[in-house]
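>>> Need coordinates for the following:
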Amino acid sequence: MTQQIVITTASVFGMLSVIFGAFGAHLLKKVLSDEQLKSFETGVKYQMYHAIVLLILGFNSNTITSSIYWCFTIGILLFSFSIYGLILSSAKGKKLRFLGPITPLGGLLLVMGWFLLLVNFWQ
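As a prediction, this is how the structure comes out:
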């Protein structure tokens, strides 16, 4: 994985988490319940945390492997974006239930990314 790809991915995810966070704080606050808003914010936080990790790893490119990169990238997409889809579809009255099982798969990939980072560090 090239440094340019990792830093670009991290930057896009970071930028989108700020946009989605502002969207949630200002526009969705009027539409979502407190519980829904908290779930939406969880997606935003996890997206930002992992964007920052990707950014750090991108600047220290000898630390990141393609496995770590893909676990974090796909994990963010499955975890955070499924939460966004579940919450927004629920607010519209048509909850996309098929997204429910996708969220834990994304979480598992995020955990796997951290595990691979640990293994990579100790090798």
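>>> switch to C-alpha atoms for all contacts and neighbour counts from now on
Noted.
>>> need the helices for this structure, in chain order.
According to DSSP state H, the chain carries its helices in the segments 3-26, 34-59, 66-91, 102-122.
>>> Also this sequence, please, to line up against the first:
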Amino acid sequence: MGALSVALGAFAAHKLREMTSPETVAIFETGVRYQFYHVFALLFVAFLSDKIHNKWMIWSGNCFIMGIVLFCGSLYALTALAIAESTHRTLAGIMTPVGGVFFILGWLFLYVGVSKRDR
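Model (predicted):
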């Protein structure tokens, strides 16, 4: 996921700017930025899971992955639809806040997982 976010960021910086408006590039770059942030969150969960074994840590990692797929993926889809000049953006637009909720849940589950660790 980290390599993909770097590749997508490079694409946005070098090619996407030639293809669409600055507003659409900003949407895409938001997806890349959130994907990259949550790669570090996933690494953090992975390292902590070695020491803290509970369902909350698993749920946290799963929610971060779902957030990347839904939040970031929907922003990438909205960008593709804007380039294609499609007016069918509703489903992709609906997925963005759903993905955001998964990110929030991932952070909350991470907190609960750490606070409920075996002492």
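>>> After superposition, what is the TM-score?
Superposed pair, TM-score by TM-score structural alignment, normalised by the length of structure 2: 0.86. Supporting alignment: 111 aligned residues with a CA RMSD of 1.4 Å.
>>> burial measure for the residue mapped onto E29 of structure 2 from structure 1, as a count.
By TM-score structural alignment, E29 of structure 2 lines up with E41 in structure 1. Neighbourhood size, E41 of structure 1 [other CA atoms under 10 Å]: 20.
>>> ok, now how distant is E41 of structure 1 from I19 of structure 1?
12 Å (CA to CA, to the nearest Å).
>>> can you check F40 of structure 1 too?
F40 of structure 1 sits 13 Å away from I19 of structure 1 when distances are taken as CA to CA.
>>> Ok, M112 of structure 1 next?
As for M112 of structure 1, its distance to I19 of structure 1 is 27 Å (criterion: CA to CA).
>>> In terms of neighbours, single out the busier of the two.
M112 (17 against 13).
>>> need the contact list for the residue most central in space within structure 2.
With distances taken as CA atoms, centre = their mean, I68 lies nearest the centre of structure 2, 2.6 Å away. By CA atoms under 8 Å, 6 or more residues apart in numbering, the contact set of I68 of structure 2 is Y34, Q35, H38, G99, F103.
>>> in structure 1, which of these remain in contact?
Retained in structure 1 (both residues aligned by TM-score structural alignment, their matches' CA atoms under 8 Å) from the contacts of I68 of structure 2: Y34, Q35, H38, G99, F103.
>>> gap between the second one and V112 of structure 2?
Distance, Q35 of structure 2 to V112 of structure 2, by CA to CA: 22 Å.
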